[in-house]
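Student: what follows is a predicted protein model with its sequence.
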Amino acid sequence: SALRVLSDGPNHHFYTQPSVPRELTSAVDSHSLSSGEGSGSDDYVDNVESEPPDEDGVLRGLAPSDDVSRFYRSNVKFFVQMGGFDAIVERIGRVPLLSLTAVRMLLRPYLKVKEALQHTVLQACVSSVHEAVVRYVDSLTDEQLKQEDRKSISELHKVLSAVLHAARFPHGLAALEQLHLTLALKCLKTPNLEKRLFGLNDIKEAINIAVRKQELLEGFERSERKGRAVGEVSSGAALSASSSADLLIAWLQREHVVELIFGEGLHDQIVRRCVEVLCFLAMHNALDARLLALIWRSSHDKHESVKQAIYLVLIDLTGHLPLQLLDELYALIKSVPFSEYSTHTVSLLRGFAISAIQSPLNPARGKRWYGINELWEMMQERSPVSPELRVMASNVLAELLTWTVCSTQRAPMLRRCVSLLECGTSVPQTLRLAMRVLSSYPCKPRKKTESLQQVLVWLAEKCELLDVFFSDFTRYHAAAAGRLASLAAVADAARAAGGVREGAALLSLRSARMQHLQHLQERLDFLHFCLVSAPLQLQR
């Protein structure tokens, strides 16, 4: 009904058709029958002379060039005086609540009257309806949100944006963004996964806008320092003032968005898409140890898919954490006993180590070598992990040490390998690791980098590599021979006795022989690598 009142069509009873002389009919027709979204349809336009603002202060003045019918203006004034806009505000807030499409239709009259109303009157009406829409969004139930699609949400935002712009609403952009975030938070709190994803995407969109504005402002500030126009800098500051990163961070903290994502409604699809929110907070020093511990605890006693999603988010987050939080996350990872490790845990340790070691916030002087000690301990035979995880830990450690950033840790690790070889424990994996670390050295010496040959000579002279190797070889040969002889005796006795024990004994003997051959091959491969890569002399 509001749109019918705000018209000047001849079928409306508020409209009075003017008496036009027959000889002026053609002239009137040439200036009439125009319509537009902003000013309403005009069946008759009196543009002969200007019209001052009305005495009640509702209608603005009419210039000769304005294409607005005086009868349309009368209808607008009547609509305002009869409380038409108050009725719109009242209906938006009354239960049963309307759909988003219906609310959008109720906002259209504000666009219709923008050319007729006084600016102060229009602003007052728009201020009231904006507050009503905010309250309406807060009152929406989960079931009502479930019935709305993304298009209806977007269309409501567009219409409200046009209304605020038409009224030149103070801080209109900030008001729009606040409503946008309120609706996004409302969607994020619903139990419906689709709506939660909508809400999270809208929050990420607001973050992207804030980051781009901040980057633009920083660019203007750099331009000012270079002596460019100061006026451009002020315009950039005005552009970013309405949606600064600080305001968005305060909103994220006030509404407990991180707690909402990793709380009771935890879902792996939400977690996989929230890394931008966490990185944004971390980049602005707004992510503290409490939130980091909350994210970590949310992975406890969860399905592997959820746990993997949380671990991937922590890996992506690592590169943005300050040094103190890197230490906090490292302590949380180390709190997991080796007996509870899985492939996902080793992958987490690997991703964290790669990101944390090369992080610009990890200082070059006193650098922390995250994960190297844990991987070294995990690859040992005494560690309570499966053989597959031992191999995985050894490969990850070798990957880190062959990385240029970790070049300073190669020599200490080679010393560890020689010491472990001297003890005679975990020899096969130790030799494999040593070969991969040695292979990372160039064949020819470079500036500030030793060659493979130089490193092998150094190991042979300073660490007595060959002596240690052959001592272990002799010790291992004696132990293996005794073990195989014992298993062979058991197999002979079982064969003589017959029965089911004979098959088990033969299987054990065959398995021990295969393992023995594998260990011999590992040692011979390492010896061959050393003798081919460097001019080492055998003493015995």
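Tutor: Received, thanks.
Student: make it CA atoms for all contacts and neighbour counts henceforth
Tutor: Fine.
Student: quick one: L536 from L452, how far?
Tutor: Distance of L536 to L452, computed by Cα to Cα, to the nearest Å: 12 Å.
Student: I should have written V5 there, sorry.
Tutor: Counting by Cα to Cα, the gap from V5 to L452 is 90 Å.
Student: looking at L536 and L452 now, which is surrounded by more residues?
Tutor: Neighbour count, other Cα atoms under 10 Å: between L536 and L452, L452 has more, with 21 against 15.
Student: find the nearest non-adjacent residue to that one, please.
Tutor: Closest residue to L452 in three dimensions, ignoring its sequence neighbours and counting by Cα to Cα, 6 or more residues apart in numbering: Y441, at 5.0 Å.
Student: residue contacts, the one you found?
Tutor: Taking Cα atoms under 8 Å, 6 or more residues apart in numbering as the criterion, Y441 is in contact with 449-452.
Student: want to compare, so here's the second one:
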Amino acid sequence: MREFLIPSLQKAFLPQLEVIFTIMLGLGDEELRTVKKEDVEEIVRHFEAILKEYAYTETWEKSERFCLAFALKCFRSTNLEKRLHGLSYIEEAISMTQRRKYQQWDDGMSYTGYTNPTYRAPQVARWMDSKYLLAWIQENQIIERLFQSKLSDMHPELIKRSKNLLKFMASEKFLNQGHLDMMWKATATQHAEPAVYEVLGAISSNLSPEHQNYLLQLIHSIPFAEYSPRTINLIAQFQNTYSSYPSSTEIKLRTMNLLWQIVQDDSKVEQSIADAALSQLCKVVSAYNLRIHRNMLIQIFCDHIRNRVSVHQSIVLLQKVLQEHYHDDKEMRTIKGTDNSRQKVVNELKSEVGLVDLLFRELALYKQACVRRRAEILSTAAETGDERLADVDWNTAVLEGRYPHLKQVSTRLDFIRFVFDYSIARLTKDRADIMWESLVLNSMSREEVETTLGWFYRICSSFSKQNSNTITGVMVDNFFEHRLGKLDVASLSGMGFDCFRRYFCCLNSQHRSLRMEGPIDDFLVLQFDGLLGLDQLWNVALGSSVEVVFKESMTLLVALYQKVDDTRQFNAVRKSFVDRCMERLQLAHQQITLGENVPNAQNQIDRLIFMLKNFLQESKLRDEKKKKEGGAAPAAVGPMPKLEPVVAAPPPKNVPQVRKGKEQDVAFLQEMIPGLSTVAAVLAMEKNYYNMDLALSALMEDSTKDKLMAEAAKFETEAAQAEEVEAQMAAAVEAVEEIPPSKFLFDNQAYFDLLFELLNHDNIDRDRVWEILMELPTNPIIEQTLKTLRSPNWDELINSRSLYKMLYCLQIIDRLMSYGEKDTEAQTKEKYEWCKLFFYCDGFHHILNLVLHDDFLTRNQSSRAFKSCLQLLLKIIHFFIQGMSSTT
């Protein structure tokens, strides 16, 4: 309604509104509780709106003075909610004075806008300025009431809400040392300490350098043993000072120095505090404005490593500093002239400081100290009988410094790898020996060995380009033969085998026996006879006590014997796998028979049978896949062809070819010299530096011409022979018939007998042996014996002592005697004659006696073999009794 009020009427409103202000300021605490913050804002807004056209300065002064007076009244209230309202009124006054510096005033009224119809411009102070407001804050002792009031009045929430007020005072240079002392003294109050620390951290970046230094002195005056996470967070806030003044860098250096003292091994802070300080220190050393001090920091950290003082912390921080240097992937392992590149700095440390040797030397010394400390602990445990000391978890034990042992080992290994990755340094034999003897041979725990093997695993990451590995090709040979090859296979872990497999593949790839085509399990065997470490792989597969290691090593073995590039060797390689399995099965069978190391022999049999069955299945899948893809089908069941090696032909010499652009010159020479071959013309050009005139002059001489013609004829003859040999070799390769591995078992009666013998042993997986037998064609000797019935030894063929062999023979008998609907008359007659012969050869009587009088029924009746045998026995007996009844 402002537009309807004439100035004289506006003047009449002024005393009335002043009375309202007086009433508001005279409210008691109980009455004040009912007044909402929005109500006060509405009164002030309408007051300014009505009198906007009258006495600008006087109106604004009255309204803004009222706001401050009402804020003070609320702030002094005994009600916490009103005190918080009062503090928020003060903060709004601060915001208004701040806007006055940067914005033009407006009428502060709502107006209709396109995007926001109820938009209200933020209020700006018209009369009050920062100077007046600061004087008002000092006069009414706002800060003192926050931090020097009675214990019951110093509420944490009020302190937290004072951040903007204190930031305003600090930015206006109004906050003094007395105020800091006042706030610091408040930290002694337990319930207010968290809030005070939070506020100090929030305003630290707004303080002047002098006050920042003073606050750091106050923090430093606290004994380290009394530091808390809040103390570390407060120190870290000083890193948020963004200023171009040198004093800003000085503050950061002082902060870094304080944090550095906290993380030292001999500081008396709790481990959690040291961890928090180290985390903050990592952020400090990577700060951009400290980059000019990086060389100094690197030197400090290297000196600490050399002197073996707070090594873990020094390594963590040194790696963090080095990571902040510029790095380009193309710079990998290359010394370039780029200033401050990561590679350049690391290589300089390697050459000037001897960083690599320093790290390995320190690692050995650290481990020696740990071994001595462990001996002391165990000695004390033995003397005192304290079982707690004897049962120490060495991974988490702090043996030197302030960090757990395994964490210290991991930190050292990670940094050593980092240095190798960004320098020209390589793992030498001496360095590998230090690491192996310190962390594997003298390990404190299995996890320490795992960590070390994982480190060796990761440094060998390339198979095709060994020079890109931290470990050289020569060291791969040495490490695999003298270190990995001598590990105890029984206790080899999953990570240990991963490391073994990677170096096995890398070694054989390096010797051109394997071609790696992708991941670790994607390879092709180029020279099977040249594979190194194959015997060790067999030992791992058969000797490991870890199930996952056995399965992974078996998978690798089977793949090696399947993925053979040379098809001429393929059958021989497959046969060698079957032969090796059966030879080891024979040895294990003999051990059980002699009673020597029976449990180990039984385990060997189970693993060998599992491997053999897996190999047969993989071979079958491979052959089926090849057949689907249009390759040659595997050989059918029958006699195995003789495996003969095919000798490769020597490579022919390269026949001289016409150089590009010289075709016309060669054709001209052939035209000028009748009977001149293309090869002879090319030779003439080559020997005369492709000068056609010189070549023509040489060919005009009969002796030179004849010599060139003879040389050309030799080239042509060798090329023709090479083509013929290649054609023969290609035909030979096509003629090689892939033999399924089951044939190697089928054609060897000794293998069949051994499998049947294994079925007599207890505590082995006989079902899997039986499955292998069922995948093979019927044994020709047993089948022929039962088919012809010429003096059969029934006790050997069918006896209850060998259930599986009995079952095998009973299946053959069932097939020979059973009539089929599609049988011809001749087949039916043949089966009838066989049944008569079986009956008169005592076959039926032997089976009947087996059921009635033998101890067959006392066998393990729950086994599948027993149930299958009993079913077939009853079927055969029923068949013959029924036949005799019908005959009678």
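Tutor: Cool, the structure landed. Since we're looking at a predicted model, the values are computed, not measured.
Student: report the TM-score for the pair.
Tutor: Between these two chains, after superposing, the TM-score reads 0.65 (TM-score structural alignment, normalised by the length of structure 1); 398 aligned residues with a Cα RMSD of 3.3 Å.
Student: nearest to E264 of structure 1 among the contacts of Y441 of structure 1?
Tutor: T449 (53.0 Å; Cα to Cα).
Student: give me the stretch of structure 1 that the longest helix seen in structure 2 matches.
Tutor: When structure 2 is parsed with DSSP state H, its longest helix is helix 702-735. Aligned using TM-score structural alignment, helix 702-735 of structure 2 spans no residues in structure 1.
Student: same thing with stretch 269-282 of structure 2?
Tutor: The aligned range for stretch 269-282 of structure 2 is 385-398, by TM-score structural alignment.
Student: tell me which residues in the matching stretch are buried?
Tutor: Across stretch 385-398 of structure 1, burial judged by 16 or more other Cα atoms under 10 Å covers 385-386, 389-390, 392-398.
Student: adding secondary structure and distance to V230 of structure 1, write these out as CSV.
Tutor: Shown next, in CSV, are the buried residues of stretch 385-398 of structure 1 (DSSP: H, G, I helix; E, B strand; the rest coil; distance: Cα to Cα, whole Å):
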residue, secondary structure, distance to V230 of structure 1
V385, coil, 64
S386, coil, 65
L389, helix, 61
R390, helix, 62
M392, helix, 58
A393, helix, 57
S394, helix, 58
N395, helix, 56
V396, helix, 53
L397, helix, 53
A398, helix, 54
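Student: helices of the stretch 301-450 of structure 1, residue ranges please.
Tutor: Assigned by DSSP state H, counting those that start in this stretch, the helices in the stretch 301-450 of structure 1 fall at 304-318, 323-334, 343-357, 372-378, 387-401, 410-423, 427-439.
Student: ok, and the closest non-adjacent residue to the counterpart of M128 of structure 2 in structure 1?
Tutor: Under the alignment defined by TM-score structural alignment, M128 of structure 2 is paired with S243 of structure 1. Once flanking residues are discounted, S243 of structure 1 sits nearest to A210: 5.9 Å by Cα to Cα, 6+ apart.
Student: now the alignment partner in structure 2 of that neighbour: how far from F238 of structure 2?
Tutor: The alignment partner of A210 of structure 1 in structure 2, by TM-score structural alignment, is T97. Distance, T97 of structure 2 to F238 of structure 2, by Cα to Cα: 27 Å.
Student: compare those two (neighbour count), which wins?
Tutor: Neighbours per residue (other Cα under 10 Å) separate T97 of structure 2 from F238, with F238 holding more: 26 against 22.
Student: contacts only, for that one.
Tutor: The contact partners of F238 of structure 2, taken as Cα under 8 Å, 6+ apart, are 201, 204-205, 212, 251-252, 255.
Student: distance check, the match of A210 of structure 1 against Q104 of structure 2.
Tutor: The spacing between T97 of structure 2 and Q104 of structure 2, counted by Cα to Cα, is 12 Å.
Student: got it, and C499 of structure 2?
Tutor: 72 Å.
Student: so between those two, which is more surrounded?
Tutor: Between C499 of structure 2 and Q104, C499 has the larger neighbour count (other Cα under 10 Å), namely 21 against 9.
Student: the more buried one contacts T452, correct?
Tutor: No - using Cα atoms under 8 Å, C499 of structure 2 is not in contact with T452, being 10.1 Å away.
Student: quick check, nearest of the contacts of Y441 of structure 1 to C187 of structure 1?
Tutor: Minimum distance to C187 of structure 1 across the contacts of Y441 of structure 1 is 56.7 Å, recorded for T449 (Cα to Cα).
Student: please tell me how far the closest one sits from I357 of structure 1.
Tutor: From T449 of structure 1 over to I357 of structure 1 the distance is 20 Å, taken as Cα to Cα.
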